[in-house]
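Engineer: just coords:
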């Protein structure tokens, strides 16, 4: 999906007066029209992210238990209150209730764990301060189900399309299937060695013998979706394809999954979380303020974190549909080095980070290795950033950075080649929309994979800190913002207001 269709795009642009980018045309009703390349690839709808895909507001869950701080260690005091709520039955909306922590300082020597659905931890703003006093590397507050999703292997069917383009929301499968509306499914993209070679990831060990070359098994990615409709062999699902499946380089499969070990409808809000530390570079203390593991449909709002080594919010690989809104990570304590200071870190899928602030982080808005999309970072700021934000490690797909401001550093997607343990290509189908940074590092992977920078302000470059010069990704309206102001908000509003549930190619 390169510049092969430039002439076609220019023709469309001349025909339609109201436009935003050349790839997203506003029609006479002000609605988005997606311009496809000759293979059907297009900018995907990134809006299927966050708590209930942003289709529901964060609820105001009734308080069922209230506590105040006690002298000394409050670990058991708070955990016992959580356990008391977990013993209650869920209401019709799936909630057990909120635990209100009244204003004051709570010293907590250990990890607080929420293991059942329907629990909310709530403070009274920055007047409620929880201090993690443990002197070992650990999490602080963890929302945690008991098990990862499980594939139903007997339901696995091959996708028979020879080419599944980015942006579509349907695939054709073998006729002997039993998929139905409402099924939770995984779409599996299984690459081959030819794909590894095309990306140039088959020879990392030649430039650094300590690095391992990519293998198809390590880069087989599954994307969780919900079946919306079945028309014979066509399976239509909610969130779009965010990494193309070309039969020359990859096979595609779809199968059902179960997830009995998850928890749902959980959140933390209106609270300050601090960590003990002995010195600026001390790392024997709490690393993550809040972690979500095996959670679907959760949230963190107005969480103000200080002094943690790693993150304010860490969304583990098994979690999805988490909204993080109006949170802050300031004053990291630890060595300014790799594997530290990832203020808002996503490993899961269909998550939304918005209206947040990261201060002096290394990677304030970041994803890890082989992250399935979509995921969105929206209207957030990095202050005095100490390194780049963007997809990190290896091959994250389907990321939108929308109105992200990086003060003092860069925003980028690149071939990181031998950085770290051999990161290689950091991502594909990554969109930088109306973002601002000192440098916008935008590289395109080989083949039909594409990254975009549209309406971004900053020096646009195709050489980063760690890897080679690569071809530029798609760049448009350099140093001039485009309309709509927010791609995420526009896509979400159209999906909700127009009831655009799926696209049938």
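Structural biologist: Thanks, I have it. What you see is a predicted model, and the numbers here were worked out from it, not measured in a lab.
Engineer: going forward, measure contacts between C-alpha atoms and count neighbours the same way
Structural biologist: Noted.
Engineer: center of the protein, which residue is that?
Structural biologist: Residue closest to the average C-alpha location in the chain (CA atoms, centre = their mean): residue 375, at 3.3 Å.
Engineer: who's in contact with that one?
Structural biologist: 46, 49, 349, 350, 351, 352, 398, 399, 400 (CA atoms under 8 Å, 6 or more residues apart in numbering).
Engineer: at 7 Å what do you get?
Structural biologist: 49, 349, 350, 351, 352, 398, 399, 400 (CA atoms under 7 Å, 6 or more residues apart in numbering).
Engineer: repeat for residue 85
Structural biologist: Residue 85 is in contact with 96, 97, counting by CA under 7 Å, 6+ apart.
Engineer: below is an additional structure, to be compared with the one above:
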């Protein structure tokens, strides 16, 4: 096993031009990364999004058209989706689109897409466009996109031990005991093991019990993070994969392994476009918060769109109104998906744990860009043990009741890039059922609003170019995050887009439609409010 010490030498001129220091532009305008003494760097996030980033979303031909009808429209829409699902896919895996003409559609159940290559498209996300209204009182997702499973290890293969003593954050190459049976193009799970000693070192086996419900506070147990990757090169016993790992693999805490995998259970090339989702609710159910009554019914559709066990898919130009939990949720088995140019408005639920998470990410290598949210608790949020990279880019949230954040239990490798919202990366200790260190190796780049940022043990948090207020964490003292250029934005304006340009060129930015910031940035976005007492889950 090998270990190493890393360092970077910068000239005074380079340091004066690059206040961020953790990453800087060289004389040719390319990003350069400054490692810490163990070699950890800010990761390259540019592989996040549809088809691995930098690829234009496809325009898919309409194969079936549906008009608004009388009564419940669920069966008619589902029949159209099922009809397209039976068509042969073209050379890029697309079958066709179901077009829902403008008007109101009443949905008593859920619309389900479980085949690859199917697009559900409306004629506008406004009130005069295509409006799907969830009727009834059942809590459910209005539109469900789902394969049967995410990536799984191949039962016929055996794990290979990673022989590097330490594989740093941001690395894409590592050594294994044997590459027998592996080849370029194979999909693999790169496992980071977190053993009992690791849990003890970061003190997550000694979480202070929740005062009101001490028995509900759960201490952490050993866990693994399985990074879903593709082998791009093999030289001797060294393997290079397509995207960096966003948590260090350390033999001291259990080391790591590599095993061949399959994602045959995933569906792909599914699109949801140009729709408005709404839900019926009981306007007579109210609660009082901060001295003011608010609508609090929860017996209605809780989610607009969910993506589970799906890759290389997209949601664009949608508006979600009145839902209790998600506008769009990207589940744990989801990879290489994009959500963009969408809105979440006027959420209806009690202001408490598990509710109002409109743009939620549980998978890896996903991109949420140019979206807008109102009345959320955790507007842009990542769940437990999420494996990055994942990116929130050019997003805005107002009328917040809590912070955007990695929410609990060691989510790794997220980027908040030009996000206007209250953001927290911190030790949440007994919040929920023992959330503890919620995020590790997160980057906040040119963000704005209130920020809480702490450095977890064995990992980093980078806050660069933040403009706004800096607040203490819910539990102090904790080591502070790395802050640079606080109060002034830095160049490049977007880390993700510059990383994408460095990797694929300007054509990738054109494909993303990301030359300028979205028009949702307005005066109200500067009035960021945060009122969470931290007692939620």
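Structural biologist: That came through, no problem. Only a predicted model underlies this, so the values are computations on that prediction, with no experimental measurement involved.
Engineer: for the two chains, what TM-score is obtained?
Structural biologist: After superposition, the two chains reach a TM-score (TM-score structural alignment, normalised by the length of structure 1) of 0.93; 486 aligned residues with a CA RMSD of 1.8 Å.
Engineer: surely residue 378 of structure 1 touches residue 353?
Structural biologist: Yes - under the criterion of CA atoms under 7 Å, residue 378 of structure 1 makes contact with residue 353 at 6.1 Å.
Engineer: so what does residue 225 of structure 2 match up with in structure 1?
Structural biologist: Residue correspondence, TM-score structural alignment: residue 225 of structure 2 in this structure matches residue 221 in structure 1.
Engineer: distance check, its match against residue 10 of structure 1.
Structural biologist: 35 Å (CA to CA, to the nearest Å).
Engineer: higher neighbour count, these two?
Structural biologist: The neighbour comparison of residue 221 of structure 1 against residue 10 (other CA atoms under 10 Å) goes to residue 221, with 21 against 12.
Engineer: which of the contacts of residue 375 of structure 1 are retained in structure 2?
Structural biologist: Among the contacts of residue 375 of structure 1, the ones whose aligned partners also stay in contact in structure 2 (both residues aligned by TM-score structural alignment, their matches' CA atoms under 7 Å) are 49, 349, 350, 351, 352, 398, 399, 400.
Engineer: which ones are touching the third one?
Structural biologist: Contact criterion CA under 7 Å, 6+ apart gives 48, 49, 50, 320, 321, 373, 374, 375 as the residues in contact with residue 350 of structure 1.
Engineer: and the counterpart of the last one in structure 2, how close does it get to residue 380 of structure 2?
Structural biologist: Meaning residue 375 of structure 1. Alignment note (TM-score structural alignment): residue 375 of structure 1 maps to residue 390 of structure 2. For residue 390 of structure 2, the distance to residue 380 of structure 2 equals 11 Å [CA to CA].
Engineer: top strand in structure 2 by residue count?
Structural biologist: The strand of greatest length in structure 2, counted in residues with DSSP state E as the criterion, is given as strand 223-235.
Engineer: quick one: that strand to chain centroid distance?
Structural biologist: Relative to the centre of its chain, strand 223-235 of structure 2 is centred 19 Å away, using CA atoms, centre = their mean, to the nearest Å.
Engineer: where do the helices sit along structure 1?
Structural biologist: Secondary structure of structure 1, counting by DSSP state H: helices at 6-15, 75-86, 193-199, 204-207, 487-497.
Engineer: so what corresponds to residue 50 of structure 1 in structure 2?
Structural biologist: Applying TM-score structural alignment, one finds that residue 50 of structure 1 aligns to residue 49 in structure 2.
Engineer: residues in contact with its match?
Structural biologist: 336, 337, 338, 365, 366, 367.
Engineer: count of neighbours near the aligned partner of residue 432 of structure 1 in structure 2?
Structural biologist: Taking TM-score structural alignment, residue 432 of structure 1 has residue 444 as its aligned residue in structure 2. Around residue 444 of structure 2 sit 26 other residues, with neighbours defined as other CA under 10 Å.
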